[in-house]
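In: heads up, no residue letters with this:
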């Protein structure tokens, strides 16, 4: 079974953090726009705490690891080898087929998408928030 896990950028310092997605309006320092919270491991001592994150950067874990052992997340930019050819694709959730796929984002899938499980090799090279320019490489 796939681990349900998310990552997002913290609002206070912009760092990426991993954890579980929780939406709440509880608290005294919350504005109506601050409704996304995620409890994350804060330090190596396995302590947990709540952090405000940017909801626009929320990414779900696909359950896959790339060839280097790095987690593959929604919105990651990856080099994907399919039929012996290298493609630079972004990982997206396809709600029509309930599956994560890779796409060049220039076409609405069409012939230019890959099922992640069918790729011969996947290497995460960045993400659309920090490295959008990588999509222009192909």
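Out: Cool, the structure landed. Not measured: the values here are computed from a predicted model.

In: C-alpha from now on. contacts and neighbour counts both.
Out: Noted.

In: Downstream of the biggest strand by length in the chain, the next helix or strand is which one?
Out: What stands out as the longest strand in the chain, according to DSSP state E, is strand 85-94. Sequence-wise, the next helix or strand downstream of strand 85-94 (DSSP states H and E) is strand 99-103.

In: adding another structure so you can compare the two:
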């Protein structure tokens, strides 16, 4: 069974929080995956930073990520041979109802969703960051 997880950056301190997403008329919130006595906390996050877990992990094996790092929407993969040396961004394709990796030039030209282009996610790559935490990776890639 697939895990439905989300992450987002907190409004109050910009730290990442993981859990279920809740959108209301007052804002976007993450309800963390922790057991609490009483009312569940709702942590307000920047809505543009919310990304869903793809169900895949990358190939990175470290002490921190012994099974690989979870891959979320908005994550960045390094340049690859199939992308003509461009970084790739993880996007959700509504038409195909699946996640894919999109080269930066296609991501920029299609309002962030990559249109019909892109590649199946490759869990053999390593996540090198995400579009909100490492925007310099996108700027460097644009200038090449």
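Out: That came through, no problem. None of these values were measured; they are calculated from a predicted model.

In: about what we covered before: can you tell me which helices and strands the longest strand of the first structure packs against?
Out: The contact analysis (3 or more Cα pairs under 8 Å, 6 or more residues apart in numbering; DSSP states H and E) places strand 85-94 of the first structure against strand 76-82, strand 99-103.

In: Try it again at 10 Å.
Out: On a contact count with 3 or more Cα pairs under 10 Å, 6 or more residues apart in numbering; DSSP states H and E, strand 85-94 of the first structure meets strand 59-65, strand 71-73, strand 76-82, strand 99-103, strand 113-115, strand 121-127.

In: With distance to residue 135 of the first structure and mean neighbour count added, can I get these in JSON lines?
Out: Listed next are those as JSON lines, based on distance: least, Cα to Cα, whole Å; neighbours: other Cα atoms under 10 Å:
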{"stretch": "strand 59-65", "distance to residue 135 of the first structure": "18", "mean neighbour count": "19"}
{"stretch": "strand 71-73", "distance to residue 135 of the first structure": "16", "mean neighbour count": "21"}
{"stretch": "strand 76-82", "distance to residue 135 of the first structure": "7", "mean neighbour count": "23"}
{"stretch": "strand 99-103", "distance to residue 135 of the first structure": "10", "mean neighbour count": "21"}
{"stretch": "strand 113-115", "distance to residue 135 of the first structure": "14", "mean neighbour count": "17"}
{"stretch": "strand 121-127", "distance to residue 135 of the first structure": "9", "mean neighbour count": "19"}
